[in-house]
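Pasting the sequence and the predicted model now:
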Amino acid sequence: MSKIVSVFGATGSQGGAVVEALLKDGKFKVRALTRNVDSPKAQALKAKGAEVVKADLDDSVDQLAKALEGSYGVFLVTDFWTVFQKELEQGKKAADAALKAHVKHLVFSTLSHCIKLSHGKLSVPHFDLKAEIEQHIRDLSAKNPEFVSSFVLAPFYAQNLSTYFVPRKGEDGSYSLSLPLDPSQGPMEIADINDIGPIVSGIFNDPKKFSGVAVPFQGSVVTGEQIAEIISKTSGKKVSFNFVPPKVFATFFPGAEEMATMFQFYSEFGSFPGKDVKIAQSLATQSTLEQFLTKNPIKLE
């Protein structure tokens, strides 16, 4: 009988990619956890062979443990942007529930601890809270050796260039990509978020090897100028890069201040300081930005 892997956020970008990869791999039964089991996305996963179960990270530890009952593995992803500071509580609860449900292997989607790595200079809550959840999970594994934990770290999503950070058309008809990515500092890691799926699947297939291991991944490491050049090449429209100082970018929209600090962290420290991206490359192939945008060109009107 196949072991069950339960996937939080199964209808989201990360969870959905993990469900797809696990189903394709075929070694595990997949339980897709979602708040709305009747949504079109949830029903599509059911049609592909996943068991769809209702679970909400606002549920109690007992309720979450019940949703995870019988699971060998759990993929956990949390979303700061819908609950903000509550993300820490939700992540800890889900980890506690996995332990209570006798889950053997938890894979958590974490991020760098910006405020710690920058020695207090740069605070990026949607990174830092995940790093705190990671530490809680590591503590649980240290106290309970049978509870194996592993971690995966995604960089800036290539998909963001078609949504939140799409190049804008100026009055003269030209396009510009405006980001607080300082050209005088380091380039930025970027990846197709769908590539997280095969990586996580590979981690679940080798719990001993990946016990306590953090696996970052990237498809390309690029400057703002290079991103604009690749968009130009793949969209057929000329796009130039416009560096916006972080303090200016911070005024653009609600949440922009945190985004500006995130880009500053990328520029100064990289997405995964001190971590080895070669591990992910040994598990699966990651698409370059040009490969991704060739398949999914940005529509610039």
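Nice, thanks for sending it over. What you see is a predicted model, and the numbers here were worked out from it, not measured in a lab.

Please count neighbours and contacts with C-alpha atoms only from this point.
Fine.

Tell me which stretches of this structure form strands.
For the chain, applying DSSP state E gives strands covering 3-7, 28-34, 51-54, 71-76, 105-110, 148-153, 156-157, 168-169, 175-179, 188-191, 214-216, 220-222, 239-243.

Can you tell me how far the closest residue to K238 other than its chain neighbours is from I298?
Excluding the flanking residues, the one nearest K238 by Cα to Cα, 6 or more residues apart in numbering is S232, at 4.9 Å. S232 sits 9 Å away from I298, going by Cα to Cα, to the nearest Å.

D182 too?
23 Å.

tell me the centre residue of this structure?
In the chain, the centroid-proximal residue (Cα atoms, centre = their mean) is A154; its distance is 4.4 Å.

so who does that residue touch?
S109, T110, L111, A191, I193, I196, P216, F217, Q218 (Cα atoms under 8 Å, 6 or more residues apart in numbering).

need the residues you listed in CSV with distance to G49 and neighbour count, can you?
CSV is the format used below for these (distance: Cα to Cα, whole Å; neighbours: other Cα atoms under 10 Å):
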residue, distance to G49, neighbour count
S109, 24, 25
T110, 27, 27
L111, 30, 24
A191, 27, 23
I193, 22, 22
I196, 20, 27
P216, 29, 26
F217, 28, 30
Q218, 29, 29
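
Endpoint to endpoint, stretch 45-52 covers what distance?
7 Å.

Which residues outside it are in contact with it?
For stretch 45-52, contacts defined as Cα under 8 Å, 6+ apart pick out V19, L23, K29, V30, R31, A32, L33, T34, V37, A42, Q43.

Kindly tell me how buried the second one is, as a neighbour count.
This points to L23. 17 (other Cα atoms under 10 Å).

Surely it touches R31?
No: L23 is not in contact with R31 according to Cα atoms under 8 Å; the separation is 10.1 Å.

Now do the helices in the chain.
Assigned by DSSP state H, the helices in the chain fall at 13-25, 40-47, 61-67, 80-83, 86-100, 114-117, 125-143, 196-204, 224-235, 246-249, 256-269, 278-283, 289-295.

what's the last one packed up against?
Helices and strands in packing contact with helix 289-295 are listed as helix 224-235; criterion 3 or more Cα pairs under 8 Å, 6 or more residues apart in numbering; DSSP states H and E.

ok, structure two:
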Amino acid sequence: MKLLVVIGLTGEQGSSVAELFSHKPGWKVRGITRNPFSPKAQTWLSKDVEVVKADLNDPSSLSSAFSGATAIFSYTNFYEPFYSPATKSLLKEGQTINEYCFEKELQQGKNIADAAIKVEGLERFVISAECDSRKWSRGKYTWVYHFESKAKMVDYINERYPQLAGKMNIIYMGGYMLNWKEHLHFRKAEDGTIRMAIVKGPSNASRPMIDTSRDIGTLVSAAIEAAPGKKILGAGDNTSLEDQFKLWCKIHKLPYGGFDVMTVDQFDKILPIPGLGREIGEMMLFGDEFGWGGGEDVVLPQDLGVPCPLTSWEEYIKLEDWSTVISPLM
């Protein structure tokens, strides 16, 4: 029996991976979480998933959590400190919360790698990461800290642990399709059309998206089966924001009205935490101008050489209940 260790068992990415592998013949799942007694963590016990306490900020706790792993799925949550009231008191003088989250996430990634390299018999290390936005934009975009921190984790592994790098596949995770239900800003214009307020570049560039609950497990399974050394674009759909919006309106029989394009500063002001809008806004502009993988040689899921069926944007729209989004627009 092979063992997959899933970091972030109760999160969007980790739960999708654990769900798929809990039904996958020949595999056993061990999920790690800071609070194994939380209701979300406890639900996994009925699915025959081993739930283990470990903290990414405590390297000593990771060694036992990783013991015996055939494969590890590595995920770190950059945004978690944004929503913690305690974070403000932890900032250094003059430090932004974005910079704090960068440092914290990078250290967590290093802790994971330091523990993973010691695992005897480890065959595959799959890491949810992103490209180095500062590097590929040549310093134009300096606030996409959640891309940069993840890219630095990969650099750390490549430079310090070439043996682990030789077992690694990287997933450059696309935007979550569920963000359309939770975090986008729609309005009904005076002419009756539906418009979206968003930060976007002038080009009609592709924006990769993934159905987190249905597909991240499938994507990680393919990354484990595929040969190592790949940078995979984590996307079930990779079309432009304009085409995505037009299709969403068409399926719901709503008149498409286009975009109310905001600046990064405007976007930052409408989000609840200072710095959050700049982080996400610059990410959107970076992706529109340089692509989600920057200048990396990125492999599409369908080109991995192993089966990797993912949900398209059209399928996702038809599968989901959109009543809470559409009702205010009527």
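Happy to help now that I have it. As the structure is a computational prediction, the values presented were derived from the model and not from experiment.

I'd like the contacts of stretch 45-52 of the first structure laid out as JSON lines, including distance to A284 of the first structure.
Output for the contacts of stretch 45-52 of the first structure, formatted as JSON lines (distance: Cα to Cα, whole Å):
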{"residue": "V19", "distance to A284 of the first structure": "16"}
{"residue": "L23", "distance to A284 of the first structure": "16"}
{"residue": "K29", "distance to A284 of the first structure": "21"}
{"residue": "V30", "distance to A284 of the first structure": "20"}
{"residue": "R31", "distance to A284 of the first structure": "23"}
{"residue": "A32", "distance to A284 of the first structure": "22"}
{"residue": "L33", "distance to A284 of the first structure": "25"}
{"residue": "T34", "distance to A284 of the first structure": "26"}
{"residue": "V37", "distance to A284 of the first structure": "30"}
{"residue": "A42", "distance to A284 of the first structure": "26"}
{"residue": "Q43", "distance to A284 of the first structure": "28"}
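
For those, which single residue is the most surrounded?
For the contacts of stretch 45-52 of the first structure, neighbours tallied by other Cα under 10 Å; top is V19, 32 neighbours.

and it, what does it touch?
If you count contacts by Cα under 8 Å, 6+ apart, then V19 of the first structure has V7, A10, V30, A32, L45, A50, G197 around it.

among the strands of the first structure, which is nearest T285 of the first structure?
The closest of the strands of the first structure to T285 of the first structure is strand 188-191. By Cα to Cα, the value is 11.0 Å.

Mean deviation, the closest one versus the second structure?
Here the mean offset of strand 188-191 of the first structure against the second structure after fitting is 1.7 Å, by mean Cα distance after the TM-score superposition for the first structure.

which bit of the second structure covers that strand?
Matched against the second structure by TM-score structural alignment, strand 188-191 of the first structure falls on residues 207-210.

Distance from the chain centre to that stretch, please.
Relative to its parent chain, stretch 207-210 of the second structure has a centroid offset of 10 Å by Cα atoms, centre = their mean, to the nearest Å.

buried ones in that stretch?
R207, P208, M209, I210 (16 or more other Cα atoms under 10 Å).

Please apply the same query to stretch 112-126 of the second structure.
Going by neighbour count (16+ other Cα under 10 Å), the buried part of stretch 112-126 of the second structure is I112, A113, D114, A115, A116, I117, V119, L122, E123, R124, F125, V126.

Now do the contacts for the equivalent of the fourth one over in the first structure.
Using TM-score structural alignment, the equivalent of A115 of the second structure in the first structure is A97. Neighbouring residues of A97 of the first structure by Cα under 8 Å, 6+ apart: V61, D62, L64, A65, L68.

what do you get for G219 of the first structure?
Counting by Cα under 8 Å, 6+ apart, the residues that G219 of the first structure touches are E189, I190, A191, D192, Q286, S287, T288, L289.

what's the answer for L289 of the first structure, then?
Counting by Cα under 8 Å, 6+ apart, L289 of the first structure touches A158, I190, A191, D192, G219, S220, I230.

Show me what it lines up with in the second structure.
L289 of the first structure maps onto W313 in the second structure, by TM-score structural alignment.

now swap in G224 of the first structure and tell me
Checking TM-score structural alignment: G224 of the first structure goes with L241.

related to what we said a few turns ago, quick check, nearest of the contacts of A154 of the first structure to V239 of the first structure?
The shortest approach to V239 of the first structure among the contacts of A154 of the first structure belongs to A191, at 20.0 Å (Cα to Cα).

Nearest residue to that closest one in space, please, no chain neighbours.
A191 of the first structure sits nearest to G219 (Cα to Cα, 6+ apart), 4.5 Å away.

For K27 of the first structure, list the residues it contacts.
Contacts of K27 of the first structure (Cα under 8 Å, 6+ apart): S2, K3.

any idea how far L88 of the first structure is from it?
31 Å.

A214 of the first structure: what's its closest spatial neighbour, skipping adjacent residues?
Counting by Cα to Cα, 6+ apart, the residue nearest A214 of the first structure is F151, at 4.5 Å.

try M153 of the second structure
Per Cα to Cα, 6+ apart, closest to M153 of the second structure is G109, 5.4 Å.
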